[in-house]
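Asks: What follows is a predicted structure for the sequence shown.
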Amino acid sequence: MPSDTFHIGGDHQVGRLAFGAMRLPTQPVQARAASIALLRHAVERRVTLIDTAHMYGWGANEELLAEALHPYPADLLITTKVGVVRPHPDHPGELDGRPDTLRTQVDDALRRLRLERIELLQLHRIDPNVPPADQIETLRLLRNDGKIGHIGLSEVTASELDAARDIVDIASVQNRYSLLDREHEPVLRACEAAGIAFLPWRPVAAASEASPELRALAAEVGATPTQLWLAWLLAHSPVMVPIPGTADLNHLEENLGARDIGLTDAHLRRLDLAGAGSIGVPQ
């Protein structure tokens, strides 16, 4: 049986099924109250890592987490991301990895999350218009200043990960990955070799459109397709920490139920075959 915990950065023990807060509405008042209730329920159900970002509501999602959960339980790890800006309200956002931007966004996140230190701070994307080393070095200096505990990256290649690790220790990688979307398999294997947490986003992509064969396998193990996708991720790699997100309490419970799904070697072989064609193929 795979372990149900992982030590991020070697010291922060978290449950291996986490929560992505991106989908949570922050307004109107009734929807915000429901989001707060869902976050509190997730923590009650032993979720110990919650992922957010400056980009999610341009700070509003971080403020929501603080309102719902501060003062935070001792075992709860809040991770946020920086490096995306919105030039004006009608703009969807663009990458900005300039050192001054990263420093400002880290300071803003500390204030919104009501933290003295962000234990896991991730670079949302590497900005192609700024030397990557400058972006990673900025985060290293912020860590030296005590504002960051550990540093993570998002949507990187294996070579970008290697280059970043030449500058500073990397504790996590957050790339798109699921049963049927394995473009980043080489990055996952690099994370395994280095003991780096791999936080797949869109971890249940296409589960609602599962083939008859996969639906039959889900029924065979007493799971929904969504639970099957998550259980496969947990069994596929010991460094995997999926961050499925939802604003629906029933869907949250469905996701958490994946922790109790047991997959045999035969099940895993069938699932590996089902998704083998997606390895190396962009989705």
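Replies: That came in fine, so what should we check first? Residues are numbered from 1 along each chain as shown.
Asks: rest of the way, CA atoms for contacts and neighbours
Replies: Will do.
Asks: Double-check that residue 126 belongs to a helix.
Replies: No. Looking at residue 126 with DSSP: H, G, I helix; E, B strand; the rest coil, it is coil, so not inside a helix.
Asks: Comparison target, given below:
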Amino acid sequence: MTQAARRQLGTGGPVVAPIGLGFMSFRTGAGPDDETAATALVDAAIDLGVTLFDTADVYGPEFSEILLGRAIRGRRDALVIATKFGNTLDRDTNPRKLDARPEYVRTAIEGSLRRLGIDHVDLYYLHRVDPAVPIEDTVGALAELVDEGKVRYLGLSEPGPQTLRRAHAVHPISAIQNEWSLFTRDVEDTVPLARELGIGIVPYSPLGRGWLSGSVRTPADVSETHRKHPRFADDAFERNRTLADGVAAVAAEIGVRPSQVALAWVLSRGDDVVPIPGTRHVEFLRENVGALEVTLTDEQSGRLDAIAAQVAGHRSIRPENLGTEAPTVRVSSV
């Protein structure tokens, strides 16, 4: 990836490579094998020009931040490190409660900085809007962290449009992180406002939780993390596999991988869009970055555009994480 290809998140926000790396896959432990895999992946990502690395305190919890911190040691200054807070970290509670109280904001950032081994976070997201806390109070506390140099830019994950506007009125929001893929497009209700306010978009799960990778043919191919997701349920599986086959057909026409077509479609949504596909494997990382070389024709884009309306199964599995204006399809990225 070249400097010319970089994209800016928000007006005056961080400038990053067009594809980032989501680190949620590193959440099962922080032992030697995990550290070796994480370091190899980060090394390869940096070599490929990736600059945005995204994690959250709740991934594990804590393991993902710990491993990313170890992997970036000595190279942190050239990178944009993003993490998220807003879920309590009790390992015995699942689903975990939301907590966006101002006093918790400070507790959360101190923990993330310690685990990451850095003195500031470049992009700090509220992971989910807490309906019990006015967004103005949470963002006001986050603004204090910016003033203190502990955070450079602020973000929100899965906000509704009105919440986003209220938050941005307190302190500039540089990015929203929402699920966005050929299978999930409800963020497009919020994108116009984000662009009006000068806010970048960071899509998570741009590969449809594996459906768009081309690797899911039978239920046995579904990762353990996603087996309970409604879009892999028995009554949805065959229909969604047929839709994924449509993506694979476009990929075959171009001579690339289905995942590269899916990512190329997301990248084509605008130069303020920076997807963060996650993986533990260097080969898939290389494949994902290769999507930057894929160009879709208008006819191919049209065929792909029609897919979302036909997807079987909604994406909501964590309704307790919804903000007060969130649609019922909202789901946690945890």
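Replies: Received the coordinates, thanks. Note that this is a predicted model, so its numbers are computed, not measured.
Asks: Under a three-state scheme, what state does the aligned partner of residue 56 of the second structure in the first structure occupy?
Replies: Residue 56 of the second structure maps onto residue 53 in the first structure, with residues paired by TM-score structural alignment. When classified by three-state DSSP, residue 53 of the first structure comes out as coil.
Asks: hang on, residue 53 of the first structure packs against residue 62?
Replies: Yes. Using C-alpha atoms under 8 Å, residue 53 of the first structure makes contact with residue 62 at a distance of 6.9 Å.
Asks: Find residues that contact each of the two.
Replies: residue 80 (C-alpha atoms under 8 Å, 6 or more residues apart in numbering).
Asks: quick one: which of these two has more around it?
Replies: A count of neighbours by other C-alpha atoms under 10 Å puts residue 62 above the other of residue 53 of the first structure and residue 62, at 29 against 26.
Asks: From residue 178 of the first structure, how far out is the more buried one?
Replies: 26 Å (C-alpha to C-alpha, to the nearest Å).
Asks: and if you look at residue 6 of the first structure?
Replies: 19 Å.
Asks: Mind checking which of these two has more residues around it?
Replies: residue 178 (25 against 21).
Asks: Now do the residue opposite that one in the second structure once aligned against residue 277 of the second structure, distance only.
Replies: Applying TM-score structural alignment, one finds that residue 178 of the first structure aligns to residue 181 in the second structure. Noted for residue 181 of the second structure: a distance of 11 Å to residue 277 of the second structure, by C-alpha to C-alpha.
Asks: Give the intersection of the neighbour lists for these two.
Replies: Shared contacts of residue 181 of the second structure and residue 277, counting by C-alpha under 8 Å, 6+ apart, come down to 205, 206, 207.
Asks: Now do the helices in the stretch 51-200 of the first structure.
Replies: For the stretch 51-200 of the first structure, the helices defined by DSSP state H, counting those that start in this stretch occupy 60-69, 99-113, 132-144, 158-165, 185-194.
Asks: Redo those helices as CSV? Include distance to residue 254 of the first structure.
Replies: Below are the helices of the stretch 51-200 of the first structure laid out as CSV (distance: least, C-alpha to C-alpha, whole Å):
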stretch, distance to residue 254 of the first structure
helix 60-69, 22
helix 99-113, 28
helix 132-144, 36
helix 158-165, 32
helix 185-194, 25
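Asks: Among the ones you listed, which comes closest to residue 17 of the first structure?
Replies: helix 185-194 (16.6 Å; C-alpha to C-alpha).
Asks: The closest one: which residues count as buried?
Replies: Neighbour counts using 16 or more other C-alpha atoms under 10 Å place 185, 187, 188, 189, 190, 191, 192 of helix 185-194 of the first structure among the buried residues.
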